[in-house]
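> Structure, please.
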Amino acid sequence: MRKILSALACTAITSAVAAPAAAEMELSIYGGSQSSPHSRVSGAYPGTGARYNALIGWEGKSFAPPPYYGARATWWQRPDLGFGIELTHAKVYAPVAERSAIGFNRMEFTDGHNILTFNVTKRWNDRFGPFTPYVGAGIGIAIPHVDVTSANGYRSLGYQLTGPAARLTAGAKYDLSDSWALFGEYQFTYSSNKAKLPAGGSLNTDIITNAINIGVSFSF
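Predicted structure coming up:
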């Protein structure tokens, strides 16, 4: 899966760079409620090299500082098709009991489980009055802020490039004027992560997020 997503990411980046100048630029920012289902974490324990493997029920805590948010830019190459770039600042926390059971005092990506993708978006204009439905897909990379502390005192605290990522989006925007619009959407992200921990440690996990976003966009 990592090799497939990496290959698709290269293709998406090449397509975006090669695209002609857009007739319309749309900038969007959003917040909302984000959750993450269970996933398995595994790796080498810092300082000992012992293997660990556990199922973690991640918590999102969308509104706790730093809050969940995202931003994107879309270049509409034609009225119904656009290419763009998007950054989502998601979060995942391992519950206390589950991380403690495998020897960790902290295990979270909370100053951003940051997902950066190059997107393709399809929209349907002038069919539903002021409403414009759209769908999108993107391929890119995960750049989480890895905050992990082992019970024996080793801590990882910093941003890492951990692997490939993908996103799917479906929503609709409501035009307030020729330039401004409100939008609501569902968004899914997937990332395959391999994080480095101190003293020969490692943490491997696939993370999925599900989010309901509300935001505002500006077109020019």
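> Please make it C-alpha for all contacts and neighbour counts, starting now.
Noted.
> Could you find the closest non-adjacent residue to residue 26?
Closest residue to residue 26 apart from its sequence neighbours, by CA to CA, 6 or more residues apart in numbering: residue 219 at 4.3 Å.
> pretty sure the one you found is in contact with residue 23, am I right?
No - taking contacts as CA atoms under 8 Å, residue 219 lies outside contact range of residue 23: 10.6 Å.
> neighbour count winner among these two?
Under the criterion of other CA atoms under 10 Å, the comparison of residue 219 against residue 23 puts residue 219 first, with 16 against 11.
> Tell me who's in contact with the more buried one.
The contact partners of residue 219, taken as CA atoms under 8 Å, 6 or more residues apart in numbering, are 24, 25, 26, 27, 178, 179, 180.
> tell me which residues in the strand or helix carrying the fourth one are buried?
Counting by DSSP states H and E, the secondary-structure element that holds residue 27 is strand 24-35. Of all the residues in strand 24-35, those buried under the rule 16 or more other CA atoms under 10 Å are 25, 26, 27, 28, 29, 30, 31, 32, 33, 34, 35.
> Columns distance to residue 149 on top of the contacts of residue 219, output as a markdown table?
Output for the contacts of residue 219, formatted as a markdown table (distance: CA to CA, whole Å):
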| residue | distance to residue 149 |
| --- | --- |
| 24 | 46 |
| 25 | 43 |
| 26 | 41 |
| 27 | 38 |
| 178 | 50 |
| 179 | 47 |
| 180 | 44 |
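> Let's compare: structure for the following, please.
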Amino acid sequence: MTTLITAGQRLAWASVPRPSSIAVDKIAAALAMLVLGASMFAMWFGQVAGSAAPPAAGDASSQSRYAQRETVVSAYAGAPVYHRSDLKLQRPDGTDMTLKNMGWDGDSFYFPIDGGARVIRWSGAFGGMIDFLHNKAVTRLGKGAHGRKIKNGVIEDVETIGTLKGQPAPSPLHLTDLLERLEFTHGHNVLIPTALVRLVPLSPALRPYLGIGFGAAVPHVEVRFKGESPNRWTNEYQYAGPAFQVVAGIEMRIGRGSYYVEYKFIWSAIHAALTGGNSWSLKDLRSDWLPRWLIEPLAGLTEMPGDLWRQYSRWRSGTAPAEGTIETHLTSHEIVIGGGYVWPGAAPVTAGPVQP
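Have a look, this model is predicted:
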């Protein structure tokens, strides 16, 4: 009886929108509006400044508060908090079901630590960023990333609709009755070009900024169903759909060092194929002319391009996924802390043409 009550309580808790989630959604929407508004204002200000009378040579006020073109390369670490989301599962065995309001965890500090790397090219108040973010997203099966044992692991019970192997899907469903593993732990990767705008500096060293970007989700899809043999497991990188982010941060400059704290709101679509395949790497080559000492260090770097090439080949040939598909979306809020190095440019950006 206690187990039934606990399952019911879990379902009731899962089905009710969290006030905190609603609040952060509103904050994210407000930040997106703020980014757009700041960008419009900055463009208007640039037009007004450009149409003003030419400044006198050497007049420091003629230059932008952010006067140099510069490139910043950095890395960062963070810990995402995910919203719940529905997951649609389709398989050739008669399974066509939706798991409602599933929870996701980050397992952020299990290696590799969640975070990312990025390159920013600034030109005055405006910048362009290439941002690669690696996070983990793990369903609640009582385990951590890669199936490792964790203390007090939570196993969820979720409502379902649809069919499981041709029969009405049980609802509620104890997740471990269906799955051994469903996660994106190498990871929930997104590559997002992002437009940035700097705001008025708080001091010469403290520089706030905002940004919005659109890109692609390239997760490592790891799915195992209960009782199925390893040749039916999926364990590979895939392009899964579009992604976007809104960022708001503050940067501190110390010499050539760039240090920052930043809030990220990230949404990505996940439409993944269940292929029954593993990541391809150089280790899979059977060659007498490639020495193992060369293959081993490079093997991990070849997994993502190798997997994406196989995915492209499947698309081109029209091959259907052997084990079906999963479809969901991941929405996260995250505070990241990072640091990097600044390469100043040679040409300053001025608010107007400089007299000879």
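> What would you report as the TM-score here?
The TM-score (TM-score structural alignment, normalised by the length of the first structure) is 0.84; 196 aligned residues with a CA RMSD of 1.7 Å.
> which part of the second structure lines up with the strand holding residue 27 of the first structure?
Counting by TM-score structural alignment, strand 24-35 of the first structure lines up with residues 70-81 of the second structure.
> Show me how far the matching stretch is from its chain's centre.
Averaging C-alpha positions (CA atoms, centre = their mean, to the nearest Å) puts stretch 70-81 of the second structure 12 Å from its chain's average.
> What's the end-to-end length of stretch 124-138 of the first structure?
One end of stretch 124-138 of the first structure to the other measures 19 Å (CA to CA, to the nearest Å).
> how many neighbours does the alignment partner in the second structure of residue 176 of the first structure have?
Counting by TM-score structural alignment, residue 176 of the first structure lines up with residue 254 in the second structure. When neighbours are defined as other CA under 10 Å, residue 254 of the second structure has 12 of them.
> How about the contacts made by the closest residue to residue 254 of the second structure other than its chain neighbours?
Spatial nearest neighbour of residue 254 of the second structure, chain neighbours left out: residue 205 (7.0 Å); criterion: CA to CA, 6+ apart. Residues near residue 205 of the second structure by CA under 8 Å, 6+ apart: 251, 252, 253, 254.
> And residue 196 of the first structure, by the same measure?
Residue 196 of the first structure makes contacts with 156, 202, 203, as judged by CA under 8 Å, 6+ apart.
> distance of whatever residue of the second structure lines up with it from residue 324 of the second structure?
Residue pairing (TM-score structural alignment): residue 196 of the first structure is matched to residue 273 of the second structure. Note on residue 273 of the second structure: its distance to residue 324 of the second structure, by CA to CA, is 6 Å.
> now do residue 137 of the second structure
Distance, residue 137 of the second structure to residue 324 of the second structure, using CA to CA: 20 Å.
> higher neighbour count, those two?
Neighbours were counted for residue 137 of the second structure and for residue 324 using other CA under 10 Å; residue 137 has more, 27 against 18.
> The more buried one matches what in the first structure?
Match for residue 137 of the second structure (TM-score structural alignment): residue 92.
> next one: residue 116 of the second structure
By TM-score structural alignment, residue 116 of the second structure lines up with residue 70 in the first structure.
> Also compute the angle for the helix or strand encompassing its match relative to strand 24-35, please.
Assigned by DSSP H and E, residue 70 of the first structure falls within strand 69-78. Here strand 69-78 of the first structure points in a direction 150 degrees away from that of strand 24-35 (axes from the mean of the first three to the mean of the last three CA atoms, to 10 degrees).
> Check the mean deviation of the next helix-or-strand element following strand 69-78 of the first structure from the second structure.
Where DSSP H and E defines the elements, the next helix or strand beyond strand 69-78 of the first structure is strand 81-93. For strand 81-93 of the first structure, the mean deviation from the second structure after alignment is 0.6 Å (mean CA distance after the TM-score superposition for the first structure).
> So which elements touch strand 81-93 of the first structure?
When contacts are defined as 3 or more CA pairs under 8 Å, 6 or more residues apart in numbering; DSSP states H and E, strand 81-93 of the first structure packs onto strand 69-78, strand 104-123.
> which of these is buried the deepest?
Comparing those by mean neighbour count (mean count of other CA atoms under 10 Å), strand 104-123 comes out on top with a mean of 23.
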